[in-house]
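> structure of the sequence below:
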Amino acid sequence: MDKLYLLSSQARACLICAGKIPFEPKPVFRIHPKSKILVVGQAPGTKVQNTGIPWNDPSGEELRRWLDVGREEFYNEEIFGILPMGFCYPGKGNSGDLPPRPECAPTWHPQFLKELPDLKLILLIGQYAQRYYLNGERKSNLTETVKAFKDYLPQYFPLVHPSPRNRLWQRKNPWFEKQVIPELRQHVFEVMNA
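From the prediction side, this is the model:
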C-alpha cells in the first residue's frame, strides 16, 4: 500500500502538462492496490475536472449501465480502478474535447500497473486507450476492434466511449448492445465475484 500511496501522491502533484492545457493541472484518477478491474478512458471532461470525481457525468451513467453496476460499486476502488489516458482536462477542440495529453499515460500507467497484483481485467474505452494498450493488435478501426473484443480477452475488453456523442454509433451498430454488453456484464460480474 505504501508504494502505491506514494505513487498516487506523485501523480496527483504532476505538472507535466502545465502550460499545455487551459487550466492548472488537476489529475483525476482512482486506484487501490486491490483494484480488480481497471477503467482506462480518455481524459476528464469539464464536469469531472471541476468535481474531481471520474465518470461523474452522462458518460459515466451510461458506462455504469453497460457494466450493470451502481455508483457505490463503481466507486469502490477495491473493485474498479480508474486511470484515464490523460489525468487532466485537455481543453476544448473543434468537435468536442481535445485528445488526452500524450505525456500522461506513458509516464504513469506502467508504474501504476506494477502495483496492481489483483488486476484481472482492463476496460479500454475509446481509441486512445486501445491504441496505447493494444498497439499493433488493433483492428482497422475502433468499430472492428470492439467487434473483435473476444480476441483480447481475458486481459482487455475494448469498448466504444459511452459519450452521448456516440449514440448515433450505437444506433448504427445494434450488435454492440445485443452481443457486447451482455458479455461485458458477464466478465465484470465474474471478476467482481471471484
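> going by C-alpha atoms from here, please, whenever you check contacts or count neighbours.
Noted.
> around Ala109, count how many other residues there are.
Quick fix: residue 109 is His, not Ala. By other Cα atoms under 10 Å, 14 other residues sit near His109.
> need the contact list for it.
Contact analysis of His109 by Cα atoms under 8 Å, 6 or more residues apart in numbering lists Leu83.
> which stretches of the chain form strands?
Using DSSP state E, the strands of the chain run over 37-40, 80-82, 92-93, 96-97, 121-125, 156-159.
> output the contacting helices and strands for the fifth one.
Counting contacts by 3 or more Cα pairs under 8 Å, 6 or more residues apart in numbering; DSSP states H and E, strand 121-125 is packed against strand 37-40, strand 156-159.
> next: the last one.
When contacts are defined as 3+ Cα pairs under 8 Å, 6+ apart, strand 156-159 sits against strand 121-125, helix 142-147.
> deepest in the core, which of those is it.
strand 121-125 (a mean of 22; mean count of other Cα atoms under 10 Å).
> contacting residues around that one?
Contacts of strand 121-125 (Cα under 8 Å, 6+ apart): 36-42, 130, 133, 154-161, 191.
> which of those residues are buried, as a ChimeraX select command?
The buried residues among the contacts of strand 121-125 can be selected in ChimeraX (16 or more other Cα atoms under 10 Å) with this line:
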select :36,37,38,39,40,41,42,130,133,156,157,158,159,160,161
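> now show me the structure for the sequence below, then we'll compare the two:
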Amino acid sequence: MQDLLLNIRQCSICEKHLPLGPRPIVTAHPHAKIVIIGQAPGIKVHNTGIPWNDASGNRLRDWLNVTEEVFYDETKIAIIPMGFCYPGKGKTGDLPPRPECAPQWHKPLLEHLTNVELVILIGMYAQNYYLGKQAKKTLTETVANFKDYLPKYLPLPHPSPRNRFWLTKNPWFEVEVLPELRSRVEKLL
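Here you go, the predicted structure:
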C-alpha cells in the first residue's frame, strides 16, 4: 500500500488544470475500518497538506464525535477525496473535484482497505459516484434515505460553513442521521 500512496502523492495527471499545481492529499492504512470520501481539498488543506484542516473539518469531526487524534489516525480512518488536489476557485466556491482521480486511484486504494466496514460519502460527487442509480435525485433525498445504504455507506451533506442554510432547513439531519453516524463510528473505533 505504501507504494500506491507514494504513486498517488506523485500523481500529476491533471496538472495542467490545477491553478496551484498538484498536491494530492490522501491518507489510508490497511487496518482502517472507516473511509471518508469527500470532494476535494480546499485552499487551506492544499497549503498545509493536512486533510480536512479547516472549518469544514472541525464540523465533520464534531459530527463524527471524534478528536483530531482519532480522526488523523490513518489506521482507524482513511481519507480519500474524489479529487486529490485543490481544483481552484469557482463562482460560488471551489470548482468540482477533478474527474481523473477517482477512476484512476479509488479502486486500487479500496482493494488494499480490506477491513473497511463503513464508507462515509460526503456530498453529491461521492454519493453519485458510489451509489450510482441508487442515489436519489437530490443530495437531501439521498441523505434523508441514509438507511437504504447502510451498513456499507452513509451519505452526508458537506460540513462546510456555507451549508448553514441546508442544516437549518433540514433539522431532521441532526435528529436522525447524526446519532446513527456517531453510534456506528464509536462501535468501529
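> TM-score for these two?
TM-score for the superposed chains, counting by TM-score structural alignment, normalised by the length of the second structure: 0.99, backed by 189 aligned residues with a Cα RMSD of 0.5 Å.
> picking that back up, would you turn the helices and strands packed on strand 156-159 of the first structure into TSV with distance to Asp57 of the first structure?
Shown next, in TSV, are those (distance: least, Cα to Cα, whole Å):
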stretch	distance to Asp57 of the first structure
strand 121-125	15
helix 142-147	23
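> among these, which comes closest to Ile181 of the first structure?
helix 142-147 (10.9 Å; Cα to Cα).
> and the closest one, which stretch of the second structure?
Taken onto the second structure by TM-score structural alignment, helix 142-147 of the first structure occupies residues 139-144 there.
> off-centre distance for that stretch?
16 Å (Cα atoms, centre = their mean, to the nearest Å).
> that stretch vs the first structure, average distance?
On superposition with the first structure, the mean distance recorded for stretch 139-144 of the second structure (mean Cα distance after the TM-score superposition for the first structure) is 0.3 Å.
> my read: Ser35 of the first structure touches Leu113, true?
No. In this structure, Ser35 of the first structure is not within contact of Leu113 by Cα atoms under 8 Å, at 10.3 Å.
> so those two - more neighbours on which side?
Between Ser35 of the first structure and Leu113, counted using other Cα under 10 Å, the more crowded position is Ser35 (23 against 14).
> need the counterpart of that one in the second structure.
Aligned partner of Ser35 of the first structure by TM-score structural alignment: Ala32.
> repeat for Leu124 of the first structure
The equivalent of Leu124 of the first structure in the second structure is Leu121 (alignment by TM-score structural alignment).
> and that match, how far is that from Pro41 of the second structure?
Distance, Leu121 of the second structure to Pro41 of the second structure, using Cα to Cα, to the nearest Å: 15 Å.
> any idea how many residues pack against the nearest residue to Trp52 of the second structure once chain neighbours are set aside?
Ranked by Cα to Cα, 6 or more residues apart in numbering and with sequence neighbours excluded, the top spatial neighbour of Trp52 of the second structure is Val45, at 6.5 Å. Around Val45 of the second structure there are 19 other residues, counting by other Cα under 10 Å.
> contact partners for Val45 of the second structure?
Taking Cα under 8 Å, 6+ apart, one finds 51-54 in contact with Val45 of the second structure.
> nearest to Cys85 of the second structure, of those residues?
Distances from Cys85 of the second structure to the contacts of Val45 of the second structure, taken by Cα to Cα, are shortest for Pro51, at 10.6 Å.
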